[in-house]
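*Asks:* Sequence first, then the predicted structure, then my questions.
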Amino acid sequence: MHDAEKCLGYTFEYEGKKLSYASDVGCVNNIIKENLKNSDVIVLESNYDYNMLMTGPYHWELKNRVKGRNGHLSNAEASKLIGQVLNEKLKKIYLMHISKDNNTPELAYNSLYQILERENKSHLEIEIINEEGTEIYKI
């Protein structure tokens, strides 16, 4: 859902395992952070690269909507959020909802990897989700 006042994220917990999902959130707040904490798996949008968005073909109104409070998370914002909720349980991070016009899978991956490396967590698995989906992952 685009441009909604309140977007939904999901947290699934079962037998001590936790998977958290957030997309189309626009900005990070304490509720999102709290729900992502202590996750085994996080699925998070990493929608745009700021420089690609600002120099790309979108008109200014759309650029402002994408990067606005009801828009999407940039690579930097998604990576920063992951850095804030890192924990010992976390095993895998899926990055998704990557814009074809304003991002690349490599830019999204590298942005997150830099944060993980800085936090001595570069061993964590990162997977980019595309239209084909992913393999089944058992927590």
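*Replies:* Thanks, I have it.

*Asks:* going forward, measure contacts and count neighbours with C-alpha atoms only.
*Replies:* OK.

*Asks:* can you pull out the helices in this structure?
*Replies:* 30-36, 50-55, 60-66, 75-85, 105-118 (DSSP state H).

*Asks:* Determine which stretch of these is the most buried.
*Replies:* For these, the largest average neighbour count (mean count of other C-alpha atoms under 10 Å) is found in helix 75-85, namely a mean of 20.

*Asks:* ok, and what's touching that one?
*Replies:* 28, 33, 36-38, 44-50, 107-108, 111-112, 115-116, 119 (C-alpha atoms under 8 Å, 6 or more residues apart in numbering).

*Asks:* where's the residue of the chain most remote from its centre relative to residue 47, distance?
*Replies:* For the chain, the C-alpha farthest from the mean C-alpha position belongs to residue 15; by C-alpha atoms, centre = their mean, that distance is 24.8 Å. Relative to residue 47, residue 15 is positioned 31 Å away (C-alpha to C-alpha, to the nearest Å).

*Asks:* what does residue 78 give?
*Replies:* Distance, residue 78 to residue 47, by C-alpha to C-alpha: 9 Å.

*Asks:* now do residue 106
*Replies:* Residue 106 sits 12 Å away from residue 47, going by C-alpha to C-alpha.

*Asks:* Check residue 26 too.
*Replies:* For residue 26, the distance to residue 47 - C-alpha to C-alpha - is 10 Å.

*Asks:* who touches both of the two?
*Replies:* In contact with both residue 26 and residue 47: 72, 73, using C-alpha under 8 Å, 6+ apart.

*Asks:* Second structure for comparison follows:
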Amino acid sequence: MKNVKVSVLASGSTGNTSLIETKHHKILMDAGLSGKKIKELLSQVGVDINEIDLAFLSHDHSDHSKGLGILMRRYPRLNAYANSGTWDYLIKENKIGKLPVEQINTIEPGEEKSFDDLTVRAFATSHDAAQPQYYVFKSAGKKMAFLTDTGYVSKKVIQVIKDCDAYLMEYNYDNQMLRDGPYSWQLKARILSDYGHLSNDQASSVLGEILSKRTKRVYLAHRSQHNNSLELAHQNLVNYLQQHQIDLPDLKIIDTYPDHPTELVSI
């Protein structure tokens, strides 16, 4: 049986998109870069953009959505999924252009949908967008959860995403760097709020509740260019696991980048 494969094509404040590949589907998780750039990133991991048949959108912010409209218009086989609140906002505000109606599909928070060898479950998150949500993807006995752009992780979400084979987890900011950084206090307060983003400390604490012996890969994602560093995010999780005596010798901690993809690998 063909394994589930994943590549984080780009992640950060400037744009986010990932590839999930199963035996029957090639899926984009978010499309927050230009269509041209997404095509280029896919080619770097050996995937033709014409093979992409599903896309799942987390929320309306441009660093997650801005390339989706052009991809839908250019590639008619691409079926896109988001919740009704996100679609309503994108269409009403004309954020990503006119969308082909036949390619618009809904998946609501708490809903689970199946596509041949793939099952996708949506769950609500806490962010200052129209109706933010993220997803757990299941196929061939493997399970991966994506979670960024949330200021708070509820116990309900913990139950939904625990015990996965792989995670993409937001490591947006280091507390001290954010407080000392160039942003206005209003923007800092927004990032620190329950509708903002996860800090390195918060993300590691969440992972401490959901990791299991089953988990083999954690992708550290959505790192702020101004308020974090690759080294701080990575070392935060290493230190947390050591301090809490969480021994997972098979776990790989994988850094992600705003401008180039991680290797396309089986989870």
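*Replies:* Good, I have the coordinates. Nothing here was measured: the structure is a model prediction, and the numbers come from that model.

*Asks:* Tell me how they score on TM after superposing.
*Replies:* Here the TM-score for the pair of chains, by TM-score structural alignment, normalised by the length of the first structure, is 0.93; 139 aligned residues with a C-alpha RMSD of 1.4 Å.

*Asks:* For residue 5 of the first structure, which of the helices of the first structure is the nearest?
*Replies:* Closest of the helices of the first structure to residue 5 of the first structure is helix 60-66, at 12.5 Å (criterion: C-alpha to C-alpha).

*Asks:* whereabouts in the second structure does that closest one align?
*Replies:* With TM-score structural alignment applied, helix 60-66 of the first structure matches the range 185-191 in the second structure.

*Asks:* how far apart are the matching stretch and its match in the first structure?
*Replies:* Taken over the aligned residues, the distance from stretch 185-191 of the second structure to the first structure averages 0.4 Å (mean C-alpha distance after the TM-score superposition for the first structure).

*Asks:* which outside residues touch that stretch?
*Replies:* Residues outside stretch 185-191 of the second structure that contact it (C-alpha under 8 Å, 6+ apart): 151, 178, 179, 196, 197.

*Asks:* Show me which pair in these is furthest apart.
*Replies:* 151 and 179 (16.2 Å).

*Asks:* Tell me who's in contact with residue 160 of the second structure.
*Replies:* residue 123.

*Asks:* Any figure for the gap between the alignment partner in the first structure of it and residue 43 of the first structure?
*Replies:* Using TM-score structural alignment, the equivalent of residue 160 of the second structure in the first structure is residue 35. Between residue 35 of the first structure and residue 43 of the first structure the distance is 12 Å, computed by C-alpha to C-alpha.

*Asks:* Determine the residues that are contacts of both of those two.
*Replies:* What both residue 35 of the first structure and residue 43 touch, as defined by C-alpha under 8 Å, 6+ apart, is the set residue 20.

*Asks:* Can you tell me what residue 113 of the first structure aligns to in the second structure?
*Replies:* By TM-score structural alignment, residue 113 of the first structure lines up with residue 238.

*Asks:* Give the full set of residues in contact with the residue most central in space within the second structure.
*Replies:* With distances taken as C-alpha atoms, centre = their mean, residue 146 lies nearest the centre of the second structure, 4.4 Å away. Contact analysis of residue 146 of the second structure by C-alpha under 8 Å, 6+ apart lists 134, 135, 136, 167, 168, 169.

*Asks:* now swap in residue 162 of the second structure and tell me
*Replies:* 209, 210, 211, 212.

*Asks:* just checking, residue 102 of the first structure touches residue 58?
*Replies:* No: using C-alpha atoms under 8 Å, residue 102 of the first structure is not in contact with residue 58; the gap is 9.1 Å.

*Asks:* if we can go back for a sec, can I get the helices of the first structure in JSON lines including distance to residue 2 of the first structure?
*Replies:* Converted to JSON lines, the helices of the first structure look like this (distance: least, C-alpha to C-alpha, whole Å):
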{"stretch": "helix 30-36", "distance to residue 2 of the first structure": "17"}
{"stretch": "helix 50-55", "distance to residue 2 of the first structure": "17"}
{"stretch": "helix 60-66", "distance to residue 2 of the first structure": "9"}
{"stretch": "helix 75-85", "distance to residue 2 of the first structure": "17"}
{"stretch": "helix 105-118", "distance to residue 2 of the first structure": "20"}
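
*Asks:* looking at those, which is closest to residue 126 of the first structure?
*Replies:* Of all the helices of the first structure, helix 105-118 sits nearest to residue 126 of the first structure, with 7.3 Å by C-alpha to C-alpha.

*Asks:* hmm, back to that, neighbour count for residue 102 and residue 58 of the first structure, which is higher?
*Replies:* residue 102 (20 against 14; other C-alpha atoms under 10 Å).

*Asks:* Show me what the more buried one lines up with in the second structure.
*Replies:* Matched across to the second structure, residue 102 of the first structure falls on residue 227, judged by TM-score structural alignment.

*Asks:* What of residue 50 of the first structure?
*Replies:* Residue 50 of the first structure maps onto residue 175 in the second structure, with residues paired by TM-score structural alignment.

*Asks:* ok, its match touching residue 181?
*Replies:* No: using C-alpha under 8 Å, residue 175 of the second structure is not in contact with residue 181; the gap is 9.9 Å.
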